[in-house]
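# just to be clear, the model below is a prediction. Sequence and coordinates:
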Amino acid sequence: MIVELISTGSELLLGDTVNTNVSWLAQELNKLGYTIAHQSVVGDNPKRMAEVFQLASTRADIVISTGGLGPTQGDITRNVLADSIGRPIVFNQEAMDEVKKFFDRVKRTVPDASRREAELPEGANVLHNPVGVAPGVVVEDGDTTYILLPGPPGEMKGMFHDSVVPYLMNRFGSQGVVTSYRYGVYDIREIDLENTLMDLIKNQSNPTIALLIKKGYIEVRITAKADTLEAAHEVLNPWDAIIRERLGARVGRDLTVSMEETLGHVLLEEQSTISTAESCTSGLVGKLLTNVSGSSEYYMGGVISYSNDIKHRVLGVPQDMLDTYGAVS
């Protein structure tokens, strides 16, 4: 199934808000086996939004948009979709019941403006919002299914897991899985790396291979699609063996595992412990280390030594060194 993701909101085009929704949705949908073929970002302009919806309907089976479902006059996604597919906006009692449940839960009266959140394209189905007010919307029109989700990431993620995934499974069934192996490759130029893996690059189909320039290393990513995760690994494993044989020690850490998790694994294997002494990072390193489950086995604690006095009295930095070179040296 081909999916197009549409992000609405002028704040995304102005750079005021970083669009994390689209990357998160792409990752989650890939896990479910859906192919993300297009991504679009459009401001709060009815004409341009309608053009994006209409174009998406010509090239995607499923169109998922985020943003513009709130109660204000600027929340126009429901109305624009209705106009795009030639349907009227009608009052939806199920959506109103969802809105009312939220306000009952927080012991507040439903504002008059929230009635807009229950005005949906004719024939729409309602998606439960487990976090916020605005219900999600599903509209099936011809060969295209439109799914409208809220813009706030917390609401969008909650609704996706709670409502969208069950809907997709019920409506379209399993799409298999898409998964990747990701390697950090060091001490080799991109052109040389490409030459080393040229036969894989030229013959890619399933799996596919990509080389991505990062700061200090090159990411090699191989991606496979299969009916199950185990079957996808069977597709990837022969390429994994080739990459490791040809690149040898140039293959660094597994990029599907964070740096702090990688460090934690090494510390556990070596039965070593670690502590931190931080100044300008204000405890950030300690926080990253303790984000890992089981880190109490190796992380002993830390000191945030922001002042020179603490650096000298608690950490033992010589006073003459601080006087001569300063705290940041």
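On my side now, so go ahead. Numbers count the residues shown, from 1 in each chain.
# C-alpha only now, for contacts and for neighbours.
OK.
# surely Leu212 touches Ile222?
No - if you go by C-alpha atoms under 8 Å, Leu212 and Ile222 don't touch, sitting 11.2 Å apart.
# more neighbours, these two?
Neighbour count, other C-alpha atoms under 10 Å: between Leu212 and Ile222, Ile222 has more, with 23 against 11.
# check contacts around the more buried one.
180-182, 207-210, 236, 239 (C-alpha atoms under 8 Å, 6 or more residues apart in numbering).
# ok, now Gly68?
Taking C-alpha under 8 Å, 6+ apart, one finds 8-9, 74-78, 150-151 in contact with Gly68.
# give me the element it is part of.
Assigned by DSSP states H and E, Gly68 falls within no helix or strand.
# next one: it from Val165, what distance?
21 Å (C-alpha to C-alpha, to the nearest Å).
# can you check Val328 too?
On the measure of C-alpha to C-alpha, Val328 and Val165 end up 50 Å apart.
# next: Leu13.
28 Å.
# what does the lengthiest helix in the chain contact?
Identified as the longest helix of the chain according to DSSP state H is helix 229-247. The contact list for helix 229-247 (C-alpha under 8 Å, 6+ apart) reads 177-179, 181, 196-197, 206-207, 222-226, 251.
# list the buried residues of it.
Neighbour-count burial for helix 229-247, with 16 or more other C-alpha atoms under 10 Å as criterion, is recorded at 229, 232-233, 235-236, 239, 243, 247.
# please state the offset of that helix from the chain centre?
Computed by C-alpha atoms, centre = their mean, to the nearest Å, the chain-centroid distance of helix 229-247 equals 25 Å.
# included below, for side-by-side comparison, is a second structure:
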Amino acid sequence: MQVIAEIFSQGEEIVSGQTVDTNAAWLSQKLVQMGFVVKRHSAVGDNLTDLKKLLQDVSLRADFCICTGGLGPTIDDLTAQAVAEAFTLPLQLDTVALEQISRYFSCRKRDMVDINRKQAFFPQGSQRIDNEWGTAPGFSLQYNQCWFVFVPGVPYEMKNMFTATIARQLSQRFVLQPEQLITLRSVGIGESDLQQKLNTLILPEGVQLSFRAAIDDVQTKLIFPRDAEQPLVRATVNQVAESIGDYIFAIEGLDDSQGGLVEVISQLMRQQQLTLSVQETASQGLIAAKCIAQPWLISSVFNLSLQQQTEKLAIADYLNAAVSIAENRQQQDGTQLVLVQLYEGNTEQFQQKDQSIKLFTVLLTPSGVIHKQRSIAGSNTRKQNQAAIYALDLLRRYLQNKTR
């Protein structure tokens, strides 16, 4: 039996586009993982009539609704009032909530102004949800067939309240049977090529296949029915993985979480007790930024003059130049691995969106040199990010091949 959920965001800044509603996306992911079927995302501005109408409608069609925003102390924060009027439940002072709000200010050596008392008034019969991360407590109540939860719109506060309290309450109130989502994360291959590789694969009945192109990878998603047996799940995932090949760097949802490309590399670098130096050109420091605080990254240097010195090289000489640079860096830093990238072309070509550049990436290892050559195109930012990702993926492939 499906358990229907809705997400409701309140605030003029949401409907006007001044604020991107990241809360709804985050909550959707959490609720779907728990086993809810999320039917609607709704957003309403600071209008009491609209808020009341939506609350009444939701109470008749959803089993659960979580509302973010509108719990502040100012005149445009209308959530509690809207709930009270929509469900004919008078507002009542919660003295514990008032004490919590007062303590929040006193701990910060600030005076609580009188308008903050508004945040301690909840509709009659509702249950307070403590907020240890801000001034506005949340509250919950049942009306008609729907259990409502109201939390602040500040993402930091909302996420902590959901994780600390609301998720547990949901598990207690509802019988949930989550579908199983498996995500195969890959680099160096596009959605259309992934689809082509899987065209002849016959998936078991009820298994859903989809793709998502993210900034740093492309994700192949498999959703298995709630009652799917694990041997079937594993066999299907293995078939898909074999069809895609070594473009895959991680599989999420099957065993332990593996994380993004850098997380996978970091685990392998630590296991193999290796260190790395990087010489960046096209990525312009982005490799270092993606690997921030990683103890195995000993140095990462972006040197524009180095790229300018190599601009007049013949294509056949780029590889030799990159190997020579890698050997010099290894002597300076004493690392086991050195990653070097150069690109054919000049800065002006790099900056032109309609111009592609040829990227040369070299990885110097204890057992020799591994290199990759590919063309990248698009805006400056896209070229920079692709250069960083392709360099890191070359490192990832070397590390994973060592463990096989």
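Looks like it came in fine. For clarity, every value in this text was computed on a predicted model and none was experimentally measured.
# now the TM-score, please.
After superposition, the two chains reach a TM-score (TM-score structural alignment, normalised by the length of structure 1) of 0.78; 307 aligned residues with a C-alpha RMSD of 3.5 Å.
# quick one, strands of structure 1?
2-8, 35-42, 62-66, 89-91, 119-121, 125-127, 136-141, 144-149, 177-185, 208-213, 218-226, 251-254, 274-278, 299-304 (DSSP state E).
# counterpart of the third one in structure 2, which residues?
Okay, so that is strand 62-66 of structure 1. On structure 2, the counterpart of strand 62-66 of structure 1 by TM-score structural alignment is residues 64-68.
# hang on, the earlier thing: buried ones among the contacts of helix 229-247 of structure 1?
Buried, going by 16+ other C-alpha under 10 Å: 177-179, 181, 197, 207, 222-226, 251, out of the contacts of helix 229-247 of structure 1.
# turn those into a markdown table, including distance to Ser114 of structure 1.
Output for those, formatted as a markdown table (distance: C-alpha to C-alpha, whole Å):
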| residue | distance to Ser114 of structure 1 |
| --- | --- |
| Val177 | 38 |
| Val178 | 39 |
| Thr179 | 41 |
| Tyr181 | 45 |
| Leu197 | 57 |
| Pro207 | 48 |
| Ile222 | 46 |
| Thr223 | 44 |
| Ala224 | 44 |
| Lys225 | 42 |
| Ala226 | 44 |
| Val251 | 54 |
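# from the centroid of structure 2, which residue is nearest?
Central residue of structure 2 (C-alpha atoms, centre = their mean): Trp26, 8.6 Å from the mean position.
# contacting residues around whichever residue in structure 1 pairs up with that one?
Under the alignment (TM-score structural alignment), Trp26 of structure 2 pairs with Trp24 in structure 1. With contacts defined as C-alpha under 8 Å, 6+ apart, Trp24 of structure 1 has no neighbours.
# Ala37 of structure 1 -> structure 2?
Aligned partner of Ala37 of structure 1 by TM-score structural alignment: Lys39.
# kindly report the same for His128 of structure 1.
His128 of structure 1 maps onto Asp130 in structure 2, by TM-score structural alignment.
# burial measure for that match, as a count.
19.
# hmm, it is touching Pro137, no?
Yes - judged on C-alpha under 8 Å, Asp130 of structure 2 makes contact with Pro137 at a distance of 5.2 Å.
# hey, what's in contact with both of those two?
Joint contacts of Asp130 of structure 2 and Pro137 (C-alpha under 8 Å, 6+ apart) are Ala97.
# what is the corresponding segment of structure 1 for stretch 142-161 of structure 2?
Counting by TM-score structural alignment, stretch 142-161 of structure 2 sits on residues 140-159 of structure 1.
# for the matching stretch, buried residues please.
Buried residues in stretch 140-159 of structure 1 (16+ other C-alpha under 10 Å): 144-151, 153, 155-159.
# then stretch 158-178 of structure 2?
The neighbour-count check on stretch 158-178 of structure 2 (16+ other C-alpha under 10 Å) flags 158-159, 161-162, 166, 170, 176-178 as buried.
# ok, and what's touching it?
Under C-alpha under 8 Å, 6+ apart, the answer for stretch 158-178 of structure 2 is 3, 23, 32-36, 68, 129-131, 133, 151-152, 226.
# ok, stretch 30-41 of structure 2 next?
Residues contacting stretch 30-41 of structure 2 (C-alpha under 8 Å, 6+ apart): 2-9, 24, 28, 176-181.
# circling back to that earlier point, quick check: the gap between the match of Trp26 of structure 2 and Leu5 of structure 1.
11 Å.
# shared neighbours of these two, which are they?
With C-alpha under 8 Å, 6+ apart, Trp24 of structure 1 and Leu5 have no common neighbours.
# ok, now which ones touch the residue lying closest to Thr145 of structure 1 once chain neighbours are set aside?
The shortest distance from Thr145 of structure 1 to any non-neighbouring residue, by C-alpha to C-alpha, 6 or more residues apart in numbering, is to Ile62 (4.8 Å). The neighbourhood of Ile62 of structure 1, defined by C-alpha under 8 Å, 6+ apart, consists of 1-4, 144-147.
# 7 Å instead, please
Contact analysis of Ile62 of structure 1 by C-alpha atoms under 7 Å, 6 or more residues apart in numbering lists 2-4, 144-146.
# and those residues, which is closest to Thr324 of structure 1?
Nearest to Thr324 of structure 1 among the contacts of Ile62 of structure 1: Glu4, at 59.4 Å, using C-alpha to C-alpha.
# how about the strands of structure 1 in CSV, adding distance to Val106 of structure 1?
Listed next are the strands of structure 1 as CSV, based on distance: least, C-alpha to C-alpha, whole Å:
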stretch, distance to Val106 of structure 1
strand 2-8, 28
strand 35-42, 33
strand 62-66, 25
strand 89-91, 24
strand 119-121, 22
strand 125-127, 20
strand 136-141, 20
strand 144-149, 22
strand 177-185, 39
strand 208-213, 47
strand 218-226, 44
strand 251-254, 44
strand 274-278, 42
strand 299-304, 39
